[in-house]
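Asks: after the sequence you'll find the predicted model.
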Amino acid sequence: MTAPRSLVLLLALAGCGGHGRGGKRDVAPPDAAGEAAQVKLFDDMSVESRTGGGTGSAEAPIPRCGPRDSYQYVAREFRCPGGGNPFDGDAQAASAARTGSLGPDARGHMIDVYEVPCPKGKVEVFVDMYGCPEMEAQLLRDRNLADPLELDVHFAAGRYDEVRTRCIALADEAERRGSSEDSPSLSVYHCGIFTPALLVRAGLTDQAVVAAGQTCQSYPPVSPRSSVRVEVLIGMVDAIARMWAGDKVPAREGGERLQALLPQLLRACAVDADTFMRAFEAASGP
């Protein structure tokens, strides 16, 4: 994907700043979105565990059937090198070992990452909770009722209140459930990108930086195997640039704002400037 011209220009004006890539999409009608968050096609407490088909690596995650089945796998079926499982069947303890997610992948699945404290050291286990027909059907239904692509449509059109309303509804639903696991994953992903931009627009820069940090910290640290934090940060900066362009902020003024804001976002996301710049240049194309 090629970085938008508005972002390339702002980053050039910012000098030592960061980079951006495409933002994403927006909103379904409130009633449909609420229904998507509340109604499930099946109860994942009742499904049988299913493990076949994956090795537990990032490239071949363990296919499971919902969050509870994922926790049960990590707590009961996973074996450390040399044998044994430190959770001894405690699914709640296993759920606390989830350190973030990779994704969404090509199928729109968020691949969860667990750090299991094995005797010889922590082992990363990658689990796909959408790895069964029931969860695939649930994911498809979520997309139909709360299409995350619509978030970008509203954002690009400057309908920021609609984006904000949808994202607040998702956050409230996640708080009510005590988890975001059952929310439409792509919508949550995109809200995490758009929220900092909306807070910046409201003049709440400090809150925007905190929100960016919270989103970034939900993904694994930057490593040769995982660049999702960098990609998310690029999306956030791009969303801010797109918003300023839509608001007709002069390019030089936008560059100065970005020069002041970007170091704060980099620190919040624990991403170094060089890594960010390289990723931006790769996203910008030739």
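Replies: Received, thanks. It should be emphasised that the depicted structure is a prediction, and the values quoted were computed from it without experimental measurement.

Asks: from here on, contacts and neighbour counts on C-alpha atoms
Replies: OK.

Asks: helices of this protein, start to end?
Replies: Counting by DSSP state H, the chain has these helices, from start to end: 5-14, 30-38, 67-72, 91-96, 133-145, 149-156, 160-177, 185-201, 205-217, 228-246, 251-269, 273-284.

Asks: these into a markdown table, with extra columns for distance to residue 102 and mean neighbour count?
Replies: Supplementary listing: the helices of the chain in a markdown table, determined by distance: least, C-alpha to C-alpha, whole Å; neighbours: other C-alpha atoms under 10 Å:
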| stretch | distance to residue 102 | mean neighbour count |
| --- | --- | --- |
| helix 5-14 | 25 | 21 |
| helix 30-38 | 22 | 16 |
| helix 67-72 | 15 | 22 |
| helix 91-96 | 16 | 16 |
| helix 133-145 | 17 | 18 |
| helix 149-156 | 19 | 21 |
| helix 160-177 | 19 | 17 |
| helix 185-201 | 11 | 23 |
| helix 205-217 | 11 | 20 |
| helix 228-246 | 6 | 24 |
| helix 251-269 | 15 | 19 |
| helix 273-284 | 17 | 17 |
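
Asks: residue 121: which of these is closest?
Replies: Distance to residue 121, taken as C-alpha to C-alpha, is lowest for helix 91-96 among these, at 15.9 Å.

Asks: want to compare, so here's the second one:
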Amino acid sequence: MDTRRFQPEGARCRGRPIGGPGGRGGRARQIWRSGFNMAAARSVNAESGREEKGPEGSCPESGPPGATIPRVKLLDTLVDTFLQKLVAAGSYQRFTDCYKHLYQLQPEMTQRIYDKLVTQLQTSVREEISEIKAEGNLEAVLSSLDKIVQEGKDRTEPAWRPSGIPEEDMRSALVPYFVQQRDALQRRVHRQEAENRQLAEAVLAGRGRVQELRRQGRARQQAWQVSVPGMVPGPRDRLLLLGLVLRGCGVLHVTDPQEL
């Protein structure tokens, strides 16, 4: 089977000079120009037909005068227009001109191949655009941009403009930020100082309670010495007495006197 019969004309004529005698450069250029002009004419006619049809065409619905079309919708329309012009540029006529022998032998297969190619091309382009929109979060970004533009239209005061002096412009932009950070740090410092004061008061209260317990212990010890004249308690007796005093005050919990 001769595979050259199914090769494009450009591939079979690769060995010949394009502009030389016997070459097909001039004819190929004429075919390309005629195909491009036909595709452009079909694209213009299709666009004019869609404009006349109105809502039935693929163009976005025209809103009231002065209404702004969302940028997400503009992006979708741009992709659709690009695909239409891409298909129009690679028309079926140009496809059959490249594969004449295949078209002459099996025109139905050529048509199916072309339809499959166009469908796969459109699907691939739409999938790539969808991935780009998802990765960049374009829908949310474009919607926020529309909102910013709409809010800017409602403003009556003039927008901020640089003064032309870099130091003043930088100062006007950075000073509010630094003031905000300073206020936040001051609030944190005040909260920390309040917590420190509460902790200091708790420590002082604990120290006062300990001193009061010591004073009560000494008073009870002196009262015990007075009640038992002539008896001087030793170190172990003093420790036992102190433990009993602390236990009576609820500070020390001892069940066995030997633990002291």
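Replies: Done, it's in. Small disclaimer: the values here were computed from a predicted structure and weren't measured.

Asks: and the TM-score between them?
Replies: TM-score for the superposed pair, counting by TM-score structural alignment, normalised by the length of structure 2: 0.20. Supporting figures: 85 aligned residues with a C-alpha RMSD of 5.8 Å.

Asks: picking up where we left off before, export the helices of structure 1 as JSON lines, with columns for distance to residue 118 of structure 1.
Replies: Conversion of the helices of structure 1 to JSON lines gives the following (distance: least, C-alpha to C-alpha, whole Å):
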{"stretch": "helix 5-14", "distance to residue 118 of structure 1": "44"}
{"stretch": "helix 30-38", "distance to residue 118 of structure 1": "36"}
{"stretch": "helix 67-72", "distance to residue 118 of structure 1": "16"}
{"stretch": "helix 91-96", "distance to residue 118 of structure 1": "12"}
{"stretch": "helix 133-145", "distance to residue 118 of structure 1": "29"}
{"stretch": "helix 149-156", "distance to residue 118 of structure 1": "40"}
{"stretch": "helix 160-177", "distance to residue 118 of structure 1": "30"}
{"stretch": "helix 185-201", "distance to residue 118 of structure 1": "29"}
{"stretch": "helix 205-217", "distance to residue 118 of structure 1": "23"}
{"stretch": "helix 228-246", "distance to residue 118 of structure 1": "25"}
{"stretch": "helix 251-269", "distance to residue 118 of structure 1": "28"}
{"stretch": "helix 273-284", "distance to residue 118 of structure 1": "31"}
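
Asks: for those, which one sits closest to residue 123 of structure 1?
Replies: With C-alpha to C-alpha as the measure, helix 91-96 is the member of those nearest residue 123 of structure 1 (12.7 Å).

Asks: for the closest one, packing partners?
Replies: Applying 3 or more C-alpha pairs under 8 Å, 6 or more residues apart in numbering; DSSP states H and E, one finds that helix 91-96 of structure 1 contacts helix 67-72.

Asks: and the helix it packs on, what does it pack against?
Replies: Based on contacts counted as 3+ C-alpha pairs under 8 Å, 6+ apart, the elements that helix 67-72 of structure 1 packs against are helix 91-96.

Asks: how about the helices of structure 1, which one is nearest residue 116 of structure 1?
Replies: Closest approach to residue 116 of structure 1 among those (C-alpha to C-alpha): helix 91-96, 7.9 Å.

Asks: ranges for the strands of the stretch 101-250 of structure 2?
Replies: Applying DSSP state E, counting those that start in this stretch to the stretch 101-250 of structure 2 gives no strands.

Asks: all helices for structure 2, in order.
Replies: For structure 2, the helices defined by DSSP H occupy 9-12, 25-53, 71-89, 92-98, 100-105, 107-136, 138-154, 166-227, 235-248.

Asks: redo these as CSV? Include mean neighbour count.
Replies: Formatted as CSV, those follow (neighbours: other C-alpha atoms under 10 Å):
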stretch, mean neighbour count
helix 9-12, 14
helix 25-53, 14
helix 71-89, 16
helix 92-98, 17
helix 100-105, 16
helix 107-136, 14
helix 138-154, 13
helix 166-227, 12
helix 235-248, 15
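
Asks: ok, which of the helices of structure 1 comes nearest residue 126 of structure 1?
Replies: Ranking the helices of structure 1 by distance to residue 126 of structure 1, with C-alpha to C-alpha as the measure, places helix 67-72 first at 9.9 Å.

Asks: isn't residue 146 of structure 2 up against residue 71?
Replies: Yes - in this structure residue 146 of structure 2 lies within contact range of residue 71 using C-alpha atoms under 8 Å: 7.0 Å.

Asks: so how far is residue 206 of structure 1 from the closest residue to residue 232 of structure 1 other than its chain neighbours?
Replies: Ranked by C-alpha to C-alpha, 6 or more residues apart in numbering and with sequence neighbours excluded, the top spatial neighbour of residue 232 of structure 1 is residue 193, at 6.5 Å. Going from residue 193 of structure 1 to residue 206 of structure 1 by C-alpha to C-alpha, to the nearest Å gives 16 Å.

Asks: cool, and residue 93 of structure 1?
Replies: For residue 93 of structure 1, the distance to residue 206 of structure 1 equals 33 Å [C-alpha to C-alpha].

Asks: what does residue 237 of structure 1 give?
Replies: Between residue 237 of structure 1 and residue 206 of structure 1 the distance is 15 Å, computed by C-alpha to C-alpha.

Asks: so how far is residue 253 of structure 1 from residue 14 of structure 1?
Replies: 9 Å.

Asks: residue 141 of structure 1 too?
Replies: 43 Å.

Asks: residue 99 of structure 1 too?
Replies: Summarising the geometry, the distance separating residue 99 of structure 1 from residue 253 of structure 1, computed by C-alpha to C-alpha, is 38 Å.

Asks: off-centre distance for stretch 194-212 of structure 2?
Replies: Here stretch 194-212 of structure 2 shows a centroid-to-chain-centroid distance of 50 Å under the convention C-alpha atoms, centre = their mean, to the nearest Å.

Asks: if I look at residue 245 of structure 1, how far off is residue 264 of structure 1?
Replies: When C-alpha to C-alpha is the yardstick, residue 245 of structure 1 and residue 264 of structure 1 sit 21 Å from each other.

Asks: same check on residue 161 of structure 1?
Replies: As judged by C-alpha to C-alpha, residue 161 of structure 1 and residue 264 of structure 1 stand 25 Å apart.
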